[in-house]
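J.: missing the sequence, but the structure's below:
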């Protein structure tokens, strides 16, 4: 069964395309502090995703617990991971990010925004420091190319999650630094990091562990996306590994097990469940674990594992690494 949010989005799109579109005249009542005179995008590209401002509640300073105390997560469940030098490895379960999308947290002395857009499978971690201040982020309820639009609480500027870029308001054109985080299975993280820490279950009435986007990554088209589909016959909701302006089809990486191209080594191992497949996240189809490292130094490299349409939409001049 498709989640109610999908039904509402689809109904809005079917009844009238204009219903989903909005404009600054309609937004100002909800966003009186946002400077709509500054923008890097066409406002017609911004759609209402259904929930209002903060209708999807971001989290702040979550409780973290030792790996050994976590008993809720199945080994196959995906977590978003960050390993910074001198700090214990951190993991944020996707079962919580699915319902909150943004976590404002701190790793040692680094304030981070841990983000997940289910409609894009985009799991990205950003440094919240910018221009001498520390930003905190919330969810606008708006989408562009089906991707989460965040806002900072300091200026109420809007940010494109897939790019880490300010697109509306005072922060237009500003760029957040993406950190080299990645998604992997809880079992893999736990085995490698017995001294690591993991985000504890939030105190919100949510069905954590349940996937409200059942079957989404098997759909033929993404919701509220009107852009071009990927080339080379690549299905729009297949996964790709994006590194900078290049994208490797996940299917190709999985077949090879490891690829070294364009200065990076991309490896794949089985064992991570898709968060966007079955009704229970832990029971999702196996999409595997991906690590991307610098081919020379072995250091982790900033990357994303996103749906192919996301790369096409936000990196239209990028290179598709489809092999021979």
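T.: Structure's in. What do you need? Predicted model only: the values in this text are computed from it and were never measured.

J.: contacts, neighbours, all on C-alpha from now
T.: Fine.

J.: List of residues touching the longest helix seen in the chain?
T.: As assigned by DSSP state H, the longest helix anywhere in the chain is helix 4-15. Contact with helix 4-15 is made by 19, 20, 49, 50, 213, 223, 224, as judged by Cα atoms under 8 Å, 6 or more residues apart in numbering.

J.: and if you look at stretch 156-167?
T.: Residues contacting stretch 156-167 (Cα under 8 Å, 6+ apart): 31, 33-35, 39-41, 115, 117, 122, 124, 126, 140, 144, 147-152, 168-178, 310, 314.

J.: Among these, which are located in strands?
T.: Among the contacts of stretch 156-167, the residues falling in strands (DSSP state E) are 115, 117, 122, 124, 126, 140, 144, 147-152, 168, 177-178.

J.: which one among those residues gets closest to residue 59?
T.: Each of the ones in strands among the contacts of stretch 156-167 was checked against residue 59 using Cα to Cα; the closest is residue 115, at 10.4 Å.

J.: nearest spatial neighbour of that closest one, skipping sequence neighbours?
T.: residue 102 (4.5 Å; Cα to Cα, 6 or more residues apart in numbering).

J.: Please look at the one you found and residue 122 and confirm they touch.
T.: No. The pair residue 102 / residue 122 is not scored as a contact, 11.6 Å apart, by Cα atoms under 8 Å.

J.: Put this next to the previous one:
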């Protein structure tokens, strides 16, 4: 579906929008404690269209060796997770675009690999909490255009971009973010010739097709009515977020590598945008980012749209150069 079609549906939906009402949600979410929340205004939470589990999260996916994979294009983006002592794993966006959450286990670590197309946010979390190991699903609701996840154990709601519980028993709990990054399939294979890649899920989906065609070149975000980013930065420009700071991707692409504020960020051409053309592998080149500390250790980070960074870190620091 092209972005024009998506926006048309949104306008129809917004025309019939009824103010957010936890009493109505309670019928669909009988085990969610709506009396516990850090959301200041329920109107911030909107329906993204699909109902609860309408976008089916995956659990315990199958993997194959990279040498047996034949369907992924060299420029297609994957989310890479590399853990000490474990075989590197690639989670292709051709699958995450349609499922958004993968509940997996790498060695002894239960992880949730997540991707919110509307914010271009790809985050990997440790699923262990004081309440036990959680399994996450897609609620079908959005806040600041970002996916709201839910856990099946307490049915609490979680904000994907910040990895924090926002409604229910787990309100205020923050998941540990694990280092992971988006890169091209070719980059992953070159570095990990014996690595693993998630096998195609057994769902009837047009894997490899981009249902958000043209989204990252549109003028405004989908289902977002918050404040736009400052400094004249386009709301759908990509930024590299490390902690509470954000570096415009364009600045990094021009420099190639940047050493600033205790981090080393490198940029390499060759990764297709998953939100550009109708086929993910044919998207324009946005390049790949790697974020490390001064000792060369990978750091948790995100490459997200500027509007989403500003929405969740309104007091964050924009790293524009000349600091």
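T.: Structure's in. What do you need? The model shown is predicted, which means the values in this text are computed figures rather than measured ones.

J.: Overlay the chains and give the TM-score.
T.: The TM-score (TM-score structural alignment, normalised by the length of structure 2) is 0.97; 320 aligned residues with a Cα RMSD of 1.0 Å.

J.: If you count neighbours, what's buried in the longest helix of structure 1?
T.: Using 16 or more other Cα atoms under 10 Å as the test for burial, helix 4-15 of structure 1 gives 6, 9, 12, 13.

J.: again, but for stretch 17-26 of structure 1
T.: Quick answer for stretch 17-26 of structure 1 (16+ other Cα under 10 Å): 20, 21, 22.

J.: now, which of the residues you listed lie within helices?
T.: For these, secondary structure assignment (DSSP H) places residue 20 in helices.

J.: Run a quick neighbour tally on residue 103 of structure 2.
T.: 22 (other Cα atoms under 10 Å).

J.: Could you look up the SS state of it?
T.: strand (DSSP: H, G, I helix; E, B strand; the rest coil).

J.: quick one: contacts for it?
T.: 57, 58, 59, 60, 61, 110, 111, 112, 113, 135, 136 are the contacts of residue 103 of structure 2 under Cα under 8 Å, 6+ apart.

J.: Now a PyMOL select for only the buried ones of those residues.
T.: Command for PyMOL that selects the buried part of the contacts of residue 103 of structure 2, burial taken from 16+ other Cα under 10 Å:
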select buried, resi 57+58+61+110+111+112+113+135+136
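
J.: Under the alignment, what does residue 31 of structure 2 map to in structure 1?
T.: Residue pairing (TM-score structural alignment): residue 31 of structure 2 is matched to residue 33 of structure 1.

J.: Please look at that match and residue 155 and confirm they touch.
T.: Yes. With contact defined as Cα under 8 Å, residue 33 of structure 1 reaches residue 155; the gap is 6.9 Å.

J.: What distance do you get for the residue nearest to residue 130 of structure 1 when sequence neighbours are not counted to residue 131 of structure 1?
T.: Nearest-residue entry for residue 130 of structure 1: residue 176, 7.1 Å, with adjacent residues in sequence omitted and distances by Cα to Cα, 6+ apart. The spacing between residue 176 of structure 1 and residue 131 of structure 1, counted by Cα to Cα, to the nearest Å, is 10 Å.

J.: again with residue 213 of structure 1
T.: 37 Å.

J.: For the two, indicate the residue with more neighbours.
T.: Neighbour tally, residue 213 of structure 1 and residue 131, criterion other Cα under 10 Å: the higher count belongs to residue 213, 22 against 7.
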